[in-house]
Structures are given as C-alpha cells and as structure tokens.
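S.K.: Quick one, structure for this:
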Amino acid sequence: MSSTLPVQEGFIPFRGYRTWYRIVGDLSVNKKGMFPLVTLHGGPGATHYGLLPLEKITETGRAVIFYDQLGCGNSDRPDDSSIWSVKLFLDELIAIRRELGLDQIHLFGHSWGGMLAMEYVLTQPSGVLSLVLASSLASGALIDAERKRVYEQLPFEVREILLTQRWSEEPEYQQARKYFDTHHVIRHEPWPDFLDQANKRMNVKVNISMWSQGELRTWDIRPRLREIHVSTLVTSGVYDGMSPTQDDILFQGIPQAKHMVFQDSAHFAHAEETDTYIAVLNEFLTQVEQSYQ
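M.R.: As a prediction, this is how the structure comes out:
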C-alpha cells in the first residue's frame, strides 16, 4: 500500500485489555465532506488482515480505519471463554469510535463484521452515514442448509469428506478443504499473503465459542431489517460458499439498500476484484455524502 499516506497505529483500553487499531490516511479530510471508512472484520476471531485490500480506497483521499477485535490479531487475547458475546463486540466498537474521535463515519462489515455492523446500527448511534454489508448474513440458523447446498455441487469425494468430518490436520481433509476454499472462499491460487497472515493470526477458540457454543448459531436479524434506516450497500460474490443466498435477504429487507453482485468472486470480493470493488464502494460512499450536502 502507499507509503506516502499518514499511518497511525496504537491501542485503546477496553475492559482491562487492549484493542489494536490502524488508521491509514488523513482523518481531517472530513472537513471537505469526505468521511472515513471504519471496517469490521469477519470471524469472530479473524483479523483485519482479511480487509487490507480496502486500503486502496485511500487513493481517493478517504481515510480507512482497521482494528483487530479483542481476542485476535494484534489485540489482547483474554483466556476466558465466558466473555465472548455480541454485546462485548458492540461495546468495543463504541470504545473505538469514542477514543479515536470518529464522529461521522461510513461502516463496513465483512461476513460476521456485517452482522456486528447491523446490530450496531440498530442501536441508533449518531454519525453513521452509511452501511456496507460484504458477504454477510441475515441468519446464523440458515448456514447449515446453505452450506449443504454448496457442498452438493462439489465433487463426490470432496463433498463426502466435508460432510462427514470435522476440522482435521489429516491430509485428505486438508485437501478437501483447500478445494472448497479456492472455489468458494477466495478464488486465488495461491492465496494472497494477507489472507495467509489473517489465517495465522485467527483465534479459532473465539470463533468456536461464538458459533458452535454461543449465540450466533441461532442469531437471526431478519425480523428487524426494516428498522435499518441508513443507506446500505450489500455486496456479494457469485461463488460465495459461506452465505450464498443471504445477500438477497438483506437487500430485500433493508429499505434503503442497493445490491452489487461480483461475477468473478466468492467470499472476498474486495480482494478478488479489488479495483472494481473499490470503484463501486467509492461511488456509493460519495453519493451518500452528496445527499448530506
């Protein structure tokens, strides 16, 4: 990414721990009617590394803020499985905005980050100009059915391994998982370095705690989508194997939503078709800002 842009990194205190953040670009440009993009990564337990291609939007003059949610990446990793909840991550986002003085923002959420973003917007916070939901979900309860439909399209031997085995270091499982990932997660081979970094720094324990054992398994925001009253852009990839039909639920349910489907992408359209994605994203953000002038 550009080395000429100002970069600020640091930690904010949160519930006795530290949350790491990174600001790329000049936050003062909001004086010219251009407001920063705050990004929420997936998981839970994943890291900001999966969103690094979004740094390209700083070429338009807009600042972007990344942070690693508590428990992963460069942030502290509490060894207490009882603390992981949607409420904790909502409070963390509130703390990020307060500590960094982010009064007016655009909010970008990828996958789980989009779920968190919707929960946050429903609290009716001030200063959120727009919402971007990238390969996100409307219901955790729909995941198994969706995943099964995707698996049914896979070669028989791959499908059988993924349906009958849980995560394993065994070569046959890893090979089957690699086939799925390169067809339905990100369609790059080899995977880009930033995504390898994201996987290395992911905290699987947080993910399991929130999904397999926690509230996300039955999480369902569909009844409340009509209550989201900010301009929203829903994006998805044709080959997404994580949430292949939920983008349409979001688009149909949110009153002021626009929808963009990327034809050569899976779960990481912002990384697979970066130039096109940034152009679409910037056009949307600019239109929202112009409506406030």
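
S.K.: Only C-alpha atoms from now on, for both contacts and neighbour counts.
M.R.: Fine.

S.K.: ok, and the closest non-adjacent residue to the residue nearest the centre of the chain?
M.R.: With distances taken as C-alpha atoms, centre = their mean, H110 lies nearest the centre of the chain, 1.7 Å away. Spatially, and ignoring its direct neighbours in sequence, H110 is nearest to A134 (4.6 Å; C-alpha to C-alpha, 6 or more residues apart in numbering).

S.K.: ditto for I208
M.R.: G214 (7.9 Å).

S.K.: Look up how far F14 lies from F194.
M.R.: Distance from F194 to F14, counting by C-alpha to C-alpha, to the nearest Å: 26 Å.

S.K.: returning to that earlier point: could you give the number of residues near the residue nearest to I208?
M.R.: Using other C-alpha atoms under 10 Å, G214 has 17 neighbouring residues.

S.K.: pretty sure the residue nearest to H110 is touching S111, no?
M.R.: Yes. Using C-alpha atoms under 8 Å, A134 makes contact with S111 at a distance of 6.2 Å.

S.K.: neighbour count winner among the two?
M.R.: Neighbours were counted for A134 and for S111 using other C-alpha under 10 Å; A134 has more, 26 against 23.

S.K.: Tell me how far V128 lies from E59.
M.R.: Note on V128: its distance to E59, by C-alpha to C-alpha, is 22 Å.

S.K.: Likewise for A269?
M.R.: 19 Å.

S.K.: Between the two, tell me which one has more neighbours.
M.R.: Higher neighbour count among A269 and E59: A269, with 27 against 13, using other C-alpha under 10 Å.

S.K.: Now the second one, please; I'll put the structures next to each other:
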Amino acid sequence: MSEDNYQTWDRLVYVKVPGGQVACYIYNDDPALPSVIALNGGPGVPCDYIRESHSFLADNSYRFIAFDQLGTGSSDRSNDTSLYTLKRYCEEVDAVRKELVDGPAHLLGHSWGGWLAIEYACSYGENLLSLILEDTCADIPFLVSELNRLRSELGQEIFQMMLAHEAAGTFEHPEYKAAITLLDYRHVCRLKERPTALQRSVDNMSEHIYEHMQGPNEFVYTGELANWNRVEDIKSVHCPVLIIVGQFDEITSNCAQQMYQKFPNAKMELFLESSHTPFFEEPVKFRKILLQFLDIQQKHA
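M.R.: I've put the predicted structure just below:
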C-alpha cells in the first residue's frame, strides 16, 4: 500500500486518563457519525501503524479514533510499572471513549490491542456497538502452545537451540536472533519490505512496557500477560464480533477458531496470504471485509 493512501488526522486531542494524558488522533471528526476506536498492538508501541492502515474508515462515513497508549508515542511517559496493567488500560480506553464519543462505539483491537479489547468487552460491554478482533486471541497459554508448534516447524535442532538460549537468558546471541528474524518474516509480516508506519511503531517501542507485560520477544511470554485467559468469559459478550486472522499468523487460526466457538455472535475471516498484518498484506480484501461488517452493524443499529 502506498503511503499516499494514508491521510492525516483532523484533530489531535490530549485526554486525561488514569496515570497521565494520552494523545488521540481523530479522523473525519463529525460526532454525528458512528465512531470506531482502534487499539494497537504491542504492548508499548505508538499507534502509527494502526491509525495509518485503518484511516480509510474516515473515507467511508466513519469517525475513526486511534491513540498512543500511556507510555508511548506523544502520550505521557512513565517508568512506573504499576501503571501497566490490564485493569488500568481498560480504564484508559473508557476515559478516551467517554471524552470523545457520545455513547457506545465500535471497538477494534489488533494483537495486544485485541486482548485489551476483549478485557474491555468483558467489563464494559454495554459501551460497545461491535467488537473487531484482528490477529489476536483470548487465551495466552494456548497461544504459547501454538507458538511452540510454529517454532518446532523450523526443525527440532533450531527449536532446542532457542529453548536453551531462553533458559540461559541469552536473547541477544546471534543464532537466537537469526531464528527470531526468520519467525518474524514467516509469522509477523511476510512483505519483502515492512511498511513505513509499522517500522516506525516498532522503532519507537517503549521496551520496558513490552518486557514488563509480554516478555523479550514476540514468541516468548514471561510478563504480566503470560497467564491471561478470557476464553470462557467471552461467552457473556453479546455484541457482534468480527474475528480476522492470517493463514500464517503468529496468533494462529487455531486461536481464532477457539474464540469463534465461544463468542455468541461472531463471524470469522481467514486471510490466506497474510500473517499478522493482513491490513498491510491483503489491504483490498481487508478493507472490503471490515467495511461490510461495520455497514451491516450500522444498518441494524
């Protein structure tokens, strides 16, 4: 997708949330339009990649909002790890919604943003028009088993080498980093060149947040989220749900299927040529699927 397809936001607003202020980017800022709030992946990265890949919503009669989560991008920064919990992040999402949206909204979450969206839906479900879950899961222990399956597909010798480095804490060893690079290409973004916005988000990561909440890399979970599991709780989420997953996704189609079977009102779309970023890898199909889902919800609103 060309950078020329991205548009700039209409308004940049700083919203007070528990722990500080967050920078919110509003596209097509017409309060009469249905609002879509996006929660980017990470944790600990700014929202550049999600806002630029989803800004097309503003050209299709939706008011689109993305924001740099606390500790990232243009939002307030803090090394206080007590701020980086799912409970406080949910309060942050609700503070943004209350400040910028008059009533319920469509909530969209990618990867870590999907875990946050699920957690929000379990606690604040009355505030949602719909839930869009992109390349995410509801059960991290199950995800870890799937990641180990993907890693074993590199061959048992490489997999055992990775496990040995993880046990020793030698994550910077060249052979370990080479295996992570290969896994990233297979399962995170399969494009020959990473989109500028995605690379910009990764380059500006707040690593202390990522490590505290997740772990050392995309394939090892040692942080606060390691035991997170809402797979039974999502049975109580009754709003319409769209689940999007790539055929080669690090958060696998088995994870997506597990969610699909639990949500009372869900639709699942598999992107056959994508890994973890179908909005970059198959943008035409992605836009069509997302807009069809949102338009149907609006017709029934």
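
S.K.: List the TM-score for the superposed pair.
M.R.: Once superposed, the chains reach a TM-score of 0.90 (TM-score structural alignment, normalised by the length of structure 1), with 288 aligned residues with a C-alpha RMSD of 2.1 Å.

S.K.: picking that back up, and for A134 and S111 of structure 1, which residues touch both?
M.R.: When contacts are counted by C-alpha atoms under 8 Å, 6 or more residues apart in numbering, the set common to A134 of structure 1 and S111 is empty.

S.K.: Helix, strand, or coil at L133 of structure 1?
M.R.: Recorded secondary structure, L133 of structure 1: strand (DSSP: H, G, I helix; E, B strand; the rest coil).

S.K.: That one reaches G114, doesn't it?
M.R.: Yes. Judged on C-alpha under 8 Å, L133 of structure 1 makes contact with G114 at a distance of 5.0 Å.

S.K.: Please give me every residue in contact with the residue nearest to H110 of structure 1.
M.R.: A134 of structure 1 sits in contact with F108, G109, H110, S111, G114, V234, T235, S236, where contact means C-alpha under 8 Å, 6+ apart.

S.K.: do you know how far it is from L233 of structure 1?
M.R.: The value you get for A134 of structure 1 to L233 of structure 1, if C-alpha to C-alpha is used, is 8 Å.

S.K.: where exactly do the strands run in structure 2?
M.R.: Taking DSSP state E as the test, the strands found in structure 2 are 11-17, 20-27, 35-39, 63-67, 105-110, 128-134, 241-246, 266-271.

S.K.: Of these, which is nearest P46 of structure 2?
M.R.: P46 of structure 2 lies closest to strand 63-67 among the strands of structure 2, at 7.8 Å (C-alpha to C-alpha).

S.K.: Who are the packing partners of that closest one?
M.R.: strand 20-27, strand 35-39, helix 48-54 (3 or more C-alpha pairs under 8 Å, 6 or more residues apart in numbering; DSSP states H and E).

S.K.: Buried residues in the longest one, which are they?
M.R.: The neighbour-count check on strand 20-27 of structure 2 (16 or more other C-alpha atoms under 10 Å) flags G20, Q21, V22, A23, C24, Y25, I26, Y27 as buried.

S.K.: do the shortest one as well
M.R.: Under the neighbour-count criterion of 16+ other C-alpha under 10 Å, strand 35-39 of structure 2 has S35, V36, I37, A38, L39 buried.

S.K.: now stretch 85-99 of structure 2
M.R.: Going by neighbour count (16+ other C-alpha under 10 Å), the buried part of stretch 85-99 of structure 2 is L86, R88, Y89, C90, E92, V93, D94, A95, V96, R97.

S.K.: Mind putting the residues you listed into TSV with distance to Q69 of structure 2?
M.R.: Below are the buried residues of stretch 85-99 of structure 2 laid out as TSV (distance: C-alpha to C-alpha, whole Å):
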residue	distance to Q69 of structure 2
L86	12
R88	11
Y89	8
C90	11
E92	8
V93	9
D94	12
A95	12
V96	10
R97	13
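
S.K.: Just these: which are in helices?
M.R.: Residues of these located in helices (DSSP state H): L86, R88, Y89, C90, E92, V93, D94, A95, V96, R97.

S.K.: and of those residues, the nearest to L183 of structure 2?
M.R.: Looking across these and measuring by C-alpha to C-alpha, the closest to L183 of structure 2 is L86, at 27.2 Å.

S.K.: Excluding chain neighbours, give the residue nearest to that closest one in space.
M.R.: L86 of structure 2 sits nearest to L116 (C-alpha to C-alpha, 6+ apart), 6.7 Å away.

S.K.: Same question for S152 of structure 2.
M.R.: Per C-alpha to C-alpha, 6+ apart, closest to S152 of structure 2 is F159, 5.4 Å.

S.K.: Compute the number of surrounding residues for the one you found.
M.R.: F159 of structure 2: 18 neighbours (other C-alpha under 10 Å).
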